[in-house]
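dropping the sequence and predicted coords here.
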Amino acid sequence: MFSAATSGFLLGGSLIIAIGAQNAFILRQGLLREHVFVLCLICSLADAVLIAAGVGGLGTLVASSPKLIMAVTIGGAIFLGCYAVLAFRRAMHPETLRAARGGGGSLKAAVAACLAFTFLNPHVYLDTVLLLGSLSGRFVGAPRLAYGIGAATASFAWFFGLGYGARLLQPFFARPSAWRILDIIVGLVMAGIAVSLVARLFGQVSAG
């Protein structure tokens, strides 16, 4: 179960860390110290619900078909490999993430923007429901639950860490070199998981 939870945490974390509109929004709110707890909670719970849907529904469907598991594993490895390449490309041409400063936004407006960044982004469904959910088919019973909890835990850790840690990170992430380091780490994690998926697949084929 620990291995499954760790796998879910690392995969979920590697996907969510990628710099995007949602993360930029949370970073901005963290720098402004406005509605940080509510917004981080919305993002985290949204991910948890989507992950649960993927692990509970799509994961079960995939688990019933070894050929589908193979196809999803290959697709997941390719997907993560592409993400790794994109991360390494960003590392070669880093840019600072400009979190615009404004003043006194209302909670209602902030929540509306947060929901838009979360649910109007097609990648959130690809990452949580399809990719994370499909790859949960490698686990059965309690390990699958642990995998989902691990992935959801990564979302909570990332969003709250980003929201409340923003004020501490502001001087560091004002430099392009900081984003280069982050993207290299993201690329290495994704590439490592992709390689492990391919290795496990070849191991299963050899055993069969």
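That came in fine, so what should we check first? Just so you know, these numbers come straight off a predicted model, no measurement behind them. Residues are numbered from 1 along each chain as shown.

contacts, neighbours, all on C-alpha from now
OK.

burial count for Asn157?
For residue 157 the amino acid is Ala, not Asn. Each residue near Ala157 was counted by other CA atoms under 10 Å, and the total is 14.

element containing it, please.
Counting by DSSP states H and E, the secondary-structure element that holds Ala157 is helix 142-169.

residues of whichever helix or strand comes after that helix that come out buried?
Per DSSP H and E, helix 142-169 leads on to helix 176-207 as the next helix or strand towards the C-terminus. Going by neighbour count (16 or more other CA atoms under 10 Å), the buried part of helix 176-207 is 177-180, 182-191, 193-195, 197-198, 201.

one more to weigh against that first structure:
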Amino acid sequence: MGAAVLAGVGLGLSLIVAIGAQNAFVLRQGLRREHVAAVVAVCAVSDVVLILAGVAGTGAVLERVPWLVTVVRVAGALFLAGYAVLAARRALRPTALAAEAGGARASRGAVLGTALALTWLNPHVYLDTVLLLGSVAGTHGADRWWFAVGACAASLLWFTGLGYGARALRPVFARPAAWRVLDGVIAVVMAALAASLLLGAA
């Protein structure tokens, strides 16, 4: 049991810690102190649902309908490309940023909609969290649900730490130039991910 939990924590962290669209968004919201609890909850709960679905066998279903993953891949690429344009626009127009808040405060609905889209329109979520993690969980036999517990715990800890830990960087982002750099990096990451998704769908 203990080994399965630790294995779940290790694989779970290895799949979500890498810089990606979702993590970049959570970091930005944490720095802005804008709807952080709601964003963390959406990302963590979504991850838990996907992990449990993978362990329950949804990955096998996705393998039988590969066109569904392609549809999600294209939709996710288009969304990421649009988000990259918005981030690039913020980076190139510093006058659109407020020195302290990093821009005008967005509504809760808009922020949660973006968090949901960045999570559920990301095909890597289905390939990694559902297919890969679900497959590895199956190797633990009767302990696969303990493996799932570990993976779920890793997601909860990571998103909570990222969202609220970002506050430690607030002094750095007291300057508009820092926000320009952050948004520039986010734009590049989003554009690169969009391109890789489109190339993968071709």
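Cool, got the structure. This structure is a prediction, so every number in the text was calculated from the model and none was measured.

what's the TM-score here?
The TM-score (TM-score structural alignment, normalised by the length of the second structure) is 0.63; 137 aligned residues with a CA RMSD of 2.3 Å.

which residue range of the second structure does stretch 73-81 of the first structure align onto?
When the second structure is aligned by TM-score structural alignment, stretch 73-81 of the first structure has no counterpart there.

what's in contact with that stretch?
With CA atoms under 8 Å, 6 or more residues apart in numbering as the test, stretch 73-81 of the first structure has contacts from Leu131, Leu135, Met190, Ala191, Ile193, Ala194, Val195, Leu197, Val198, Leu201.

let's go with 10 Å and repeat that
Taking CA atoms under 10 Å, 6 or more residues apart in numbering as the criterion, the residues outside stretch 73-81 of the first structure that touch it are 11, 14-15, 67-72, 82-87, 127, 130-132, 134-135, 137-138, 187-198, 200-201.

before we move on, back to that, the helix holding Ala157 of the first structure to helix 176-207, inter-axis angle?
Following axes from the mean of the first three to the mean of the last three CA atoms, to 10 degrees, one obtains 170 degrees for the angle between helix 142-169 of the first structure and helix 176-207.

which residue would you name as the spatial centre of the second structure?
By CA atoms, centre = their mean, the second structure has its centre lying nearest to Gln22, at 2.5 Å.

against which helices or strands is the helix holding Ala157 of the first structure packed?
Using 3 or more CA pairs under 10 Å, 6 or more residues apart in numbering; DSSP states H and E as the contact test, the elements touching helix 142-169 of the first structure are helix 2-16, helix 21-32, helix 36-53, helix 133-135.

centre of the chain versus it, how much separation?
For helix 142-169 of the first structure, the distance between its averaged C-alpha position and the chain's averaged C-alpha position is 9 Å (CA atoms, centre = their mean, to the nearest Å).

okay, the angle between it and helix 2-16?
Helix 142-169 of the first structure runs at 40 degrees relative to helix 2-16, counting by the same axes, to 10 degrees.

got the buried residues for helix 142-169 of the first structure?
Residues of helix 142-169 of the first structure classed as buried under the neighbour-count rule (16+ other CA under 10 Å) are 143-156, 158-160, 162-164, 166-167.

tally of neighbours for the closest residue to Ala154 of the second structure other than its chain neighbours?
Nearest residue to Ala154 of the second structure in three dimensions, chain neighbours excluded: Val9, at 5.1 Å (CA to CA, 6 or more residues apart in numbering). Other residues near Val9 of the second structure come to 21 when the count uses other CA under 10 Å.

equivalent analysis for Ala110 of the second structure, please.
Residue crowding around Ala110 of the second structure was assessed by other CA under 10 Å; the count is 10.

got it, and the one 5 residues further on?
By the criterion of other CA under 10 Å, Ala115 of the second structure has 24 neighbours.

distance check, it against Leu68 of the second structure.
Using CA to CA, to the nearest Å, we find Ala115 of the second structure at a distance of 21 Å from Leu68 of the second structure.

Gly102 of the second structure sits in which helix or strand?
Counting by DSSP H and E, there is no helix or strand that carries Gly102 of the second structure.

so it sits against Arg28, correct?
Yes: in terms of CA atoms under 10 Å, Gly102 of the second structure counts as a neighbour of Arg28; the distance is 9.1 Å.

overlap of the contact sets of those two?
With CA under 10 Å, 6+ apart, Gly102 of the second structure and Arg28 have common neighbours Trp179, Asp183.

the two: which is more packed in?
More neighbours sit around Gly102 than around the other of Gly102 of the second structure and Arg28, counting by other CA under 10 Å; the figures are 23 against 20.

for Val85 of the first structure, give me its contacts.
If you count contacts by CA under 10 Å, 6+ apart, Val85 of the first structure has them with Phe79, Ala91, Asp183, Ile184, Val186, Gly187, Leu188, Met190, Ala191.

any chance of the residues you listed in CSV, plus distance to Phe119 of the first structure?
Below are the contacts of Val85 of the first structure laid out as CSV (distance: CA to CA, whole Å):
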residue, distance to Phe119 of the first structure
Phe79, 21
Ala91, 27
Asp183, 24
Ile184, 27
Val186, 23
Gly187, 25
Leu188, 28
Met190, 23
Ala191, 27
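
and the two most separated of these?
For the contacts of Val85 of the first structure, with distances taken as CA to CA, the pair at the greatest spread is Phe79 and Ala91 (18.5 Å).

who's more crowded, these two?
Set side by side, Phe79 of the first structure and Ala91 show unequal neighbour counts under other CA under 10 Å, the larger going to Ala91 at 22 against 18.
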